[in-house]
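>>> build me a model from this:
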Amino acid sequence: RCHHSFLKFWLHSQFWMTFVQDGVDGKQARRTNSSTPLGELFDHGLDSWACIFFVATVYSIFGRGESGVGVVTLYYILWVVLFSFILSHWEKYNTGILFLPWGYDISQVTISLVYLVTSVVGVEKWYQPVLWHLLYRDLFTFMIIACSFTVTLPMSLYNVLKAHRSNTLKHSSLYEAFLPFLSPFLLFIVSTAWVVFSPSNILEQQPRIFYLMVGTAFANVTCKLIVCQMSNTRCQPLSWLLLPMAAVVLFAVTGIVASETQLLYLWTAAVILAHIHYGVSVVRAHTLRPSEFPFIQRKRHCVRRREEVYAGV
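All right, here's what the predicted structure looks like:
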């Protein structure tokens, strides 16, 4: 019990430090005139990958028992979080401005408090009803869904509509405006098909690996969207990663591959390696061939010009 309490307190402290540093890194970069699109890509790209770990670790406190959270329910909750994350970047893709909603801060503070309370009272506290038959897991789930659909989504739609009315919207076509949602939507369809039609109920057997696979594939799609929004280029309709994934799911649900678990492990490793390779390739291309990244030069010019405005030049 003492060991578990220390672990939860350590998680609380590390999570809180992560939250604080994630909030001040951009301010520090702008203050020191070291802000670059590459830094922005790393910042938000790693945030998109961290979504899976935030969701999985905090819900592990509630467990999978009678008062816990089912793996299928957690899968859909994960997608609510992923949807909330990509909304902000879809908004910037259309408006050119990134507005981070209050829902993100609320969720981070809440998760940190959950770790802190758990380190003091233990996980058993969360198994007790809050009021009548309402459990803490239900309250937490309601908070995530409510923040997404009453805070994040309305604010993104409002900002896009505001840009449309002021004629500052970057994409006038409805198809072009919603194009960034195509790959995430297809990823949701393909991964959900695996969950629903899995012969061995793969999500029950390997929930953490499945979440990791979905979260990493989503992070890869999001990073490409971030690059497009920074370079003012058109978002690609289809991520190439979805094509082999569709084949993998087909092999899994039809029983062509004998071991579905081994297939999941191999595909998860492939997705992780592909995502890391993409990140390394972007960094190497920026380092070795900076002329191919003209948007970086424009961004640096904007940063210098902003500093001149602040200085009264």
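>>> from here on, just use CA atoms for contacts and neighbour counts.
Fine.
>>> what segments of this protein are strands?
If DSSP state E is used as the criterion, the strands of the chain fall at 129-131, 134-135.
>>> switch these over to JSON lines; also include mean neighbour count and distance to C302.
Shown next, in JSON lines, are the strands of the chain (neighbours: other CA atoms under 10 Å; distance: least, CA to CA, whole Å):
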{"stretch": "strand 129-131", "mean neighbour count": "12", "distance to C302": "51"}
{"stretch": "strand 134-135", "mean neighbour count": "14", "distance to C302": "50"}
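>>> can you add distance to L113 and give those back as TSV?
Shown next, in TSV, are these (distance: least, CA to CA, whole Å):
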stretch	distance to L113
strand 129-131	16
strand 134-135	17
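>>> ok, the residue sitting nearest the centre point of the chain - contacts?
In the chain, the residue lying closest to the centroid (CA atoms, centre = their mean) is S48, at 3.1 Å. Residues near S48 by CA atoms under 8 Å, 6 or more residues apart in numbering: L82, F85, G215, F218, A219, T222, C223.
>>> Proceed likewise with the subsequent sequence, for comparison:
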Amino acid sequence: MDNPRHDPYLSKESLDNLRFYRYSAVDKSPITKYVLRHWWDHAATYFPTWMAPNLITLSGLSFVLINVACIGLYESDLKTPGPTWLYLSFALGLFLYQTFDNVDGRQARKTGTSSALGHVFDHGIDTLNCPLGGLVQVASLGLGHSVNGAFFILIGCVPMWLSTWEEYYTGTLYLGYINGPTEGILIAVGVHLISALFGPRIWHTTVDLSAFVPLVSHPLTLIECFNVIVLIAVFVVHAPVCFMNVHAACKSKSLSFTSAISQNLSFAIYMGLCWLWITSPYSSLLSSTRGSVPPHGGLIEFTLLVVCTFGRMLPRVIIAHLTHGPFPTLLPSVIFPILGGVFIVSLNQFGW
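This next block holds a predicted model:
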């Protein structure tokens, strides 16, 4: 008897398309080519053949989850300096996550278990790490439950979404000469190590760049400089490449580039609602809000909500790519939790 519940991504035709699965990726990073690739090849030799690639992927995420648990125990306000070992564990956990994330593919090829399921699982884990890794970064920078902290929690989702959208059309995961999974993670590891050596307050010191950058008329904190670097990396370096590659793919396949761009609207709505909730003067997510519960703010809890919703949203695009299905629309299970938060804080404007 047929299942009355019908999901177009699980239809027989979609499942049949999995037979054509071929993993395709390009990584032009010199650091990957000349340094990390050799480390990952060596690390892969330590994993027994009975260990499933997906188990390696999940084990990598567990290091980040341990970091998040330590934040809850030792630095729940995301601001008070923690012990030195805490930031060292952040650096080690993220580096091990990167290592395991690259070893799993080698394990799959070694054991002959490469599959579309492994592709979805691997990229799905990467999706979860975007907000979680951002939260760990917030703690390491000592940003607290602030708008700047929320920025770091959400910003990692942008390149992940754009790369997955790009892969949907091109069929290839393209990683440029400077990319998030390599250089981005190494920079984050460096931030954790600096925080371990000097404490998070080092990032709140000011520097005068007016002699080098005439447009900057006043001293900036290191965090403000870091914000600018992240924005340039995402929207000036990464995003244009994604759009150019999708444009070329649409042109070669006689597809509408305008239609392809419009498919980013669902993600824009999702991010916009998240930002409205965070920045609302009636929101209790930030530590500056009077009477917030918990008193230090709720960015940790908000991060877990983003993990659940973004982790539900993006893998559907991956599945659509693997099964040659239509680009997915915004799910109620993704939008309603965020929309509900915006609605509740908006009620305060009317005295409710």
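>>> after superposing, what score do the chains get?
Between these two chains, after superposing, the TM-score reads 0.70 (TM-score structural alignment, normalised by the length of the first structure); 252 aligned residues with a CA RMSD of 3.0 Å.
>>> if we can go back for a sec, next step: the contacts of S48 of the first structure restricted to helices.
Counted as lying in helices by DSSP state H, out of the contacts of S48 of the first structure, are L82, F85, G215, F218, A219, T222, C223.
>>> who wins on neighbours among those?
Top of these by neighbour number is T222, holding 28 neighbours under the definition other CA atoms under 10 Å.
>>> just tell me what the residue nearest to the centre of the first structure corresponds to in the second structure.
Using TM-score structural alignment as the criterion, S48 of the first structure maps onto T127 of the second structure.
>>> distance of that match relative to L173 of the second structure?
14 Å (CA to CA, to the nearest Å).
>>> one more: H145 of the second structure?
34 Å.
>>> more neighbours, these two?
Set H145 of the second structure next to L173 and count neighbours by other CA under 10 Å: H145 wins out with 25 against 17.
>>> which of the contacts of S48 of the first structure sits closest to T18 of the first structure?
Each of the contacts of S48 of the first structure was scored against T18 of the first structure by CA to CA, and F85 proved nearest at 17.1 Å.
>>> so what's that closest one closest to, chain neighbours aside?
S48 (7.1 Å; CA to CA, 6 or more residues apart in numbering).
>>> likewise for E260 of the first structure?
Counting by CA to CA, 6+ apart, the residue nearest E260 of the first structure is A252, at 5.8 Å.
>>> dump the residue contacts of the one you found.
Taking CA under 8 Å, 6+ apart, one finds W194, S198, P199, E260, L263 in contact with A252 of the first structure.
>>> quickly note the distance from it to Q262 of the first structure.
Applying CA to CA, the value for A252 of the first structure to Q262 of the first structure is 10 Å.
>>> check Y158 of the first structure too.
45 Å.
>>> next: L186 of the first structure.
Applying CA to CA to L186 of the first structure and Q262 of the first structure gives a distance of 23 Å.
>>> neighbour-wise, which of those two wins?
Legend: neighbour count by other CA under 10 Å for L186 of the first structure and Q262, higher for L186 (15 against 11).
>>> the second structure: which residue goes with the more buried one?
Under the pairing rule here (TM-score structural alignment), the equivalent of L186 of the first structure within the second structure is I269.
>>> tell me how far that match lies from N17 of the second structure.
I269 of the second structure is 30 Å from N17 of the second structure, by CA to CA.
>>> from the contacts of A252 of the first structure, keep the buried residues only.
Buried members of these, counted by 16 or more other CA atoms under 10 Å: W194, S198, E260, L263.
>>> redo these as TSV? Include distance to L74 of the first structure.
Listed next are those as TSV, based on distance: CA to CA, whole Å:
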residue	distance to L74 of the first structure
W194	15
S198	17
E260	21
L263	22
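>>> so how far is W10 of the first structure from H3 of the first structure?
For H3 of the first structure, the distance to W10 of the first structure (CA to CA) stands at 11 Å.
>>> can you check W16 of the first structure too?
Taken as CA to CA, the span from W16 of the first structure to W10 of the first structure is 10 Å.
>>> for C2 of the first structure, same thing?
Distance from C2 of the first structure to W10 of the first structure, by CA to CA: 12 Å.
>>> run a quick neighbour tally on the residue nearest to Y278 of the first structure when sequence neighbours are not counted.
What sits nearest to Y278 of the first structure in space, not counting adjacent residues and going by CA to CA, 6+ apart, is N220, at 7.9 Å. Neighbours of N220 of the first structure under the rule other CA under 10 Å: 24.
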